[in-house]
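Undergrad: coords please:
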Amino acid sequence: MTEAEQGQATDIVPEADARRIQDGRHPDPFSILGPHKRGRATYVTAFDPGAVRMAAVIGNKEHPLERVTDGVGVFTGKVPGGKPYHLRGYGADDKAWDYEDAYRFGPVIGEQDEYYLGEGTHQRIWQVLGAHVREHEGCEGTHFAVWAPNAQRVSVVGGFNHWDGRRHVMRKRGMTGVWEIFVPGIVEGEVYKYEIVGPDGALQPLKADPVGFGSQHPPENSSVVRDIRGYGWRDDDWMSTREDRNARTAPISVYEVHLGSWRRRWNEGGRPLSYKEAAAELIDYVHDMGFTHIELLPISEHPFDGSWGYQPVGLFAPTIRHGPPHEFRDLVEAAHEKNIGVLLDWVPGHFPTDAHGLATFDGTHLYEHQDPREGFHQDWNTLIYNFGRTEVRNFLVSNALYWLEEYHVDGLRVDAVASMLYRDYSRKEGEWVPNVHGGRENYEAIEMLQKVNTVVYGEEEGVMTVAEESTSFPGVSQPVDNGGLGFGYKWNMGWMNDTLDYIKRDPLYRQHHHHQMTFGIHYAFSENFILPISHDEVVHGKGSMLQRMPGDGWERFANLRAYYGFMFGHPGKKLLFMGCEFAQPAEWNHSAELDWAVLERPEHAGIQRLVRDLNTVYRQYRALHAKDCEPEGFQWVEANDSAHSVYAWLRRGGKDDAEAMVVCNFTPVERSGYRIGLPHTGRWREVMNTDAAIYGGGDRGNMGGIDAEEVGSQGQPASALVTIPPLSTLVFVRET
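TA: Below you'll find the model as predicted:
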């Protein structure tokens, strides 16, 4: 470059600015790079550290750009104004490369979005933040936007720019804390991260996109551009009836699934099923078994298989372990075609400390509390969201809505709610910070959960939210305007703990613990409960459900069959973890598949058939589900016969629905001629007998039904003599 040319270039771009751009330290590269007016002339300035010389190309004509100063890859030059151009760089070998200039494009985020982002109330942040494939100002590319309010610089980096954070420094949008850039030519499948310089000038570890729609296969952890537009849903029939299917009066029986270990392809290296394969195999199985819903353990992107998804990094990305986003939609749509609802486990309570994740995202404690007494989970070595920060709360609320809107998911089961509600959860004295009133309740988390439920129920008709809440926190499933948390349902952890503790005991000693099975009725209608036999009950040395059963041989299977019958006859919606439906022999192993081979054994196939038939009976008779959450649907007939370990109760639906009688015998002794009180005389058909031979039992019972006579018993005007097989549950329905 001649001295005159260099002087002219530095008149347009000061050398100090050029060097700051070269060093990645310029606070606003958009003020220098791209096209800019100078008087009546237009100048284009470009940065390309790999170029020896550069030109702006308009049509077929090159307009040379001069290097601003020696050793700096900033070039500038005059071009005809108002015309689109692209850049051409030349290397030392005089080979050329052409590309669009990201700095010639204006902002994408509009004023209204900017306002709500700045306010922290944008309910659909995924429509603005993240990586969006789109056309902008006549050019195809990808718009990147990320919230990093305390950063000095944010750049998008990837193979497209040699992972060089100087090349695509983003534009900061005023006081919103959001940075954005449109990069032409970036298409679906491109790998990227954000390079962030913190407020102290320190370069942070490369960060995955908090609102990214895709990720690499672990252990690689970059974000991946995914175009989530234009799926073309065909589930209108399901969506129009979903509200009725999720209602308190509906039969709800949930099959809980860890997609990575339900089935595997051992002839292909032991890989898990893809979403598309699960759309056929899993959905067909769930439909055949009669479950009304499936619940997937978290499928948000997570770095470590052993977390089962409960330590997510990419809250907006369906894990690539099973396929890209549209293929997850295939799974949801396949479920809806078979009239099966899809619930997702959702984890807003904590996130992992992985360097590429949310931890100290912009060089500050942006998403998490700074004080470890509030911001660090000792049980899981994870970080806790700062629920009191408006933008963080909005991030979580928006994410909940995202899964419901974009993927037509029918509900969210919120993990570890108890850990969010209490500031002293799993902490010793002095290890936690009281609330403003000196108490242990986490007001900010409570407000966030209420906001989630208010928004999702208000925006998405017919969805359900479910709380895994292990304490007696009041009003979990009560409406927010009544002071509740606003969930649709709550897992009944007390029922699960009491009944599993009872059923594991030798029948000889059950008489001394009789009311562990009755105690749940005292609070059964205080919430809208789901009875959960979940993944947590078959891991960490607890053994499988079958291993929990006492005795050996037939007794273990009979105990399990009787317990499942008890569960399906008890008030409350139902949930069963995969493998429990056929008495998996060993406890769950997330790195293998279920032990499907045991279905060749009659006793395991019998349990599977029992669960299928329990689902059928539960769905068929309204008395067994219509008032699952109302005290009018339940009445004890025999609750105190501890000597015989016998229980009997009535279930009722609407006034026109036939009542059902459930009778359980939890001893290995047959009870013949046992008188059971009934509200009506006449024929009561035996619709379920867990001792039936088709389930692996001894085929003892009542020859298909009982006849109630006008002999009062147990407070009922009629009664019948019943044969209750050993270790069994019977269900009778009145013939009308």
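Undergrad: Please count neighbours and contacts with C-alpha atoms only from this point.
TA: Noted.
Undergrad: Could you list every helix and strand in contact with the top helix by length along the chain?
TA: Ranked by residue count, the top helix of the chain under DSSP state H comes out as helix 602-620. Counting contacts by 3 or more C-alpha pairs under 8 Å, 6 or more residues apart in numbering; DSSP states H and E, helix 602-620 packs against helix 275-289, helix 554-569, strand 682-689.
Undergrad: Mind jotting down where the strands sit in the stretch 251-400 of the chain?
TA: 253-257, 264-265, 271-272, 293-296, 300-301, 314-318, 341-346, 376-377, 382-383 (DSSP state E, counting those that start in this stretch).
Undergrad: Next, the angle from the first one to helix 275-289.
TA: Put plainly, it is strand 253-257. 140 degrees (axes from the mean of the first three to the mean of the last three C-alpha atoms, to 10 degrees).
Undergrad: So Ile283 sits against His336, correct?
TA: No. When contacts are counted by C-alpha atoms under 8 Å, Ile283 is not listed as touching His336 (9.4 Å).
Undergrad: Now do the helices in this protein.
TA: So, for the chain - with DSSP H - the helices run 3-12, 15-22, 111-119, 236-245, 275-289, 325-337, 372-375, 390-406, 417-421, 443-459, 493-503, 545-548, 554-569, 602-620.
Undergrad: ok, and for the longest helix of the chain, which residues are buried?
TA: 603-615, 617-619 (16 or more other C-alpha atoms under 10 Å).
Undergrad: To compare with the earlier structure, here is another sequence to fold:
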Amino acid sequence: MTELKDRERQAAPTTADLPPADTEALARGRHPDPFAVLGLHAQGDGYVLRVYAPGAQAVEVLERDSGRWRGELTERSIPGLFVIALDEAFPYRLRLHWPDGVHETEDPYAFGLLLGDIDLHLIGEGTHRDLGRCLGAQRLEIDGVAGVRFAVWAPNARRVSVIGAFNGWDGRRHPMRLRHQAGVWELFVPCLQPGERYKYELVDANEQVVHKADPVALASEMPPGTASKVADIEGFAWHDEAWLARRADTLAPDRPISIYEVHAASWRKHGGNEGELYSWQELAEQLIPYVLEMGFTHVELLPIMEHPFGGSWGYQPLGLFAPTARHGSPADFACFVDACHQAGLGVILDWVPAHFPTDAHGLARFDGTALYEYAHPFEGFHQDWNTYIYNFGRREVHGFLLSSALHWLKHFHVDALRVDAVASMIYRNYSRRDGEWIPNRHGGHENLEALDFLRHLNRVVAEEVPGTAVIAEESTAWPGVTQPVSEGGLGFAYKWNLGWMHDTLSYIVEDPIHRSYHHHNMTFPQVYAYSERFVLPISHDEVVHGKRALLDKMPGDEWQKFANLRAYLATQWTQPGKKLLFMGCEFGQWREWDHDRELDWELLDEPRHAGVRLLVGDLNRIYRELPALHQGDCDPSGFVWVIGNDHTNSVFAWLRCDTAGEPLLVIANMTPVPRENYRVGIPQSGEWEEIFNSDAECYGGSNMGNLGRLEAVDEPRHGQPASLALTLPPLAVILLRPR
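TA: Got it, this is the predicted structure:
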């Protein structure tokens, strides 16, 4: 009888109806402050509970702890708005009756403010260093209730809601609260589980309703789907403590660094070119042993941040905090990095803070304004790539990008980031005609805001994640890219030496009969070889878009093409600078790289291709084992020209020396003509041994050489006190050292 009277009393009319303006705003999905009207509120001597659940047939309220039924809400004013008057406040749950079933849950509007004042202050200031654990979808408990806290920066939006299958993708169901001081919207949605898909529905500054993926999502659904996902990455057990303790040494300027550049989606595929992509687990099982067998010290992945278009190779990302779903979950990617580290292999990620694509679900005009990008197209639009340019001068954008970089280095234990397209960031007139760019405040073409960001990035990385590195792909002669910030530089650890790549490739593609006229292209790189700490790259950019595969660039018949390739790779490995080689080049793939096809692994059944792979493995071994080849990579004292002016014969010779002064002689004969009794100056007489010959039969060569050992005599030559009479194989590089 008592329960029946309770039901009758709670179902009776109340005075809790909202003003028409509020009910209309709720119905239209335009209410500016849903927490002011929904949930439990004091009213008169009691309380009123309002729930807006469009489509629900009935709503009941229960005590959270005991489950005791406390009343049924009455639908009032507009369809979906349920109201009940209560005598007292208590922790409660809701039982909602839908056409397809009954659902019990907590009320999102029963929870107070979520983000702390410090978080909001740091977000607004652009100095929050862990947005991946602050904004986005965070699994947590509040008052003993498990759920997901959503938070998104959209200061100019009129309304933001979380939408997903859990609310029928209905933006009226879960409107968020605006924290005005930071322009951040927040909401706690109870009971959501990992894997739940979601987006944000915004009524933007132009009163348009738009659906956006989460800029700080930790996971996304499989493209072409564009929804974000609640991630489950907590509690991952790392096993790479030993690697982390010594990784700073692995990235030091006097250590061997040899990088295998990989596009994870096309290295291998299941069942060939039409098959599915490898998962992170499968890449760990097959890629890691392969890279170690080849002797590389690091693997560099083309951007694995979530990106909508696979044909961008990841260089147009929209998920700067989420590994692409193409290969598995965030935890799967963490497992891959952990496996690399346990195997003694470093991991470098390409990272793209220069620009982002214009996809409607992404960052573009996120809240109806140019929020992440510069507003003016002369500043904010890349004509070459049809992408938007980040507004580096906006504090929140600066902090967003900084936090993304730290996210990969700290939470995924990545060892280094290679920053793509730095030149496009630091020049306001990059790839623009006169009259199509806006000068800086001093009238110059430098992007001062981007320069400030890059310097700040490198300072913060050094502070927050010591032992890691940031590498620049910077294609101009901007001074001091790897100079410390304290000395006026940009503070990068290394810079890709694109000048070396251009000069040496322009030489090697010439027919040997013409190389005498291009001799300077091989010697000139030593003029600037120590202006920065350099990586010598033969990257993916050199084997696409009609540039032809590295092997196919080489002149001559098939034998000469292979010989030229072997000589070129041997030159790269024996000149100062860290090494980078794109996948497929290590065994001489004939065709250009195609991101939709796996590498032509069947070529390894052919001896000459297998020979190139063996050569690269031996070059890596020699590079690691001989200090002369790596200790002086960034020090001019480690390199001496012996022969740099033999244009007629296209012969080059140089010495590499370690810190103890032990010499290593490198001689390159860049013609198909063998040279007998070719005398080369050396620093000491006595017995020398030939330790490497790119013309060896095992590599596919003619096996011409010096039979292992030679006797040097005290006959000065080329400014050296002694000399050797050598046989120089055709289109080959040989290495000799004193016994």
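Undergrad: ok so, going back, with mean neighbour count and distance to Glu461 of structure 1 added, can I get the strands of the stretch 251-400 of structure 1 in TSV?
TA: Shown next, in TSV, are the strands of the stretch 251-400 of structure 1 (neighbours: other C-alpha atoms under 10 Å; distance: least, C-alpha to C-alpha, whole Å):
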stretch	mean neighbour count	distance to Glu461 of structure 1
strand 253-257	25	20
strand 264-265	16	35
strand 271-272	20	33
strand 293-296	24	17
strand 300-301	26	23
strand 314-318	26	21
strand 341-346	26	14
strand 376-377	20	34
strand 382-383	21	33
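Undergrad: So which of the ones you listed is nearest Leu560 of structure 1?
TA: Nearest to Leu560 of structure 1, of all those, is strand 253-257, at 17.3 Å by C-alpha to C-alpha.
Undergrad: Let me have the helices and strands packed on helix 602-620 of structure 1 in JSON lines, extended by distance to Tyr509 of structure 1.
TA: Below are these laid out as JSON lines (distance: least, C-alpha to C-alpha, whole Å):
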{"stretch": "helix 275-289", "distance to Tyr509 of structure 1": "34"}
{"stretch": "helix 554-569", "distance to Tyr509 of structure 1": "14"}
{"stretch": "strand 682-689", "distance to Tyr509 of structure 1": "24"}
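Undergrad: which of these sits most buried?
TA: Ranked by mean neighbour count, these are led by helix 554-569 with a mean of 24 (mean count of other C-alpha atoms under 10 Å).
Undergrad: residues in structure 2 aligned with that helix?
TA: Per TM-score structural alignment, the counterpart of helix 554-569 of structure 1 in structure 2 is residues 559-574.
Undergrad: Which residues does the matching stretch contact?
TA: Residues outside stretch 559-574 of structure 2 that contact it (C-alpha atoms under 8 Å, 6 or more residues apart in numbering): 508, 536, 550-552, 554-555, 579, 588, 608, 612, 615-616, 619-620, 623, 629, 656, 666, 668, 670, 672, 694-695, 700-701, 730-733.
Undergrad: residues in structure 1 aligned with stretch 22-34 of structure 2?
TA: Stretch 22-34 of structure 2 maps onto residues 17-29 of structure 1, going by TM-score structural alignment.
Undergrad: gap between the two ends of the matching stretch?
TA: 9 Å (C-alpha to C-alpha, to the nearest Å).
Undergrad: Pull the contacting residues for Val13 of structure 1.
TA: Ile32, Val68, Thr76.
Undergrad: That should have said Pro372 of structure 1, apologies.
TA: Contacts of Pro372 of structure 1 (C-alpha under 8 Å, 6+ apart): none.
Undergrad: Tell me the counterpart residues of the longest helix of structure 1 in structure 2, please.
TA: Against structure 2, helix 602-620 of structure 1 falls on residues 607-625 (TM-score structural alignment).
Undergrad: now stretch 280-295 of structure 1
TA: Under TM-score structural alignment, the match for stretch 280-295 of structure 1 is residues 285-300.
Undergrad: same check, this time on stretch 121-129 of structure 1
TA: Under TM-score structural alignment, the match for stretch 121-129 of structure 1 is residues 127-135.
Undergrad: Mind listing what's buried along that stretch?
TA: Thr127, His128, Arg129, Asp130, Leu131, Gly132, Cys134, Leu135.
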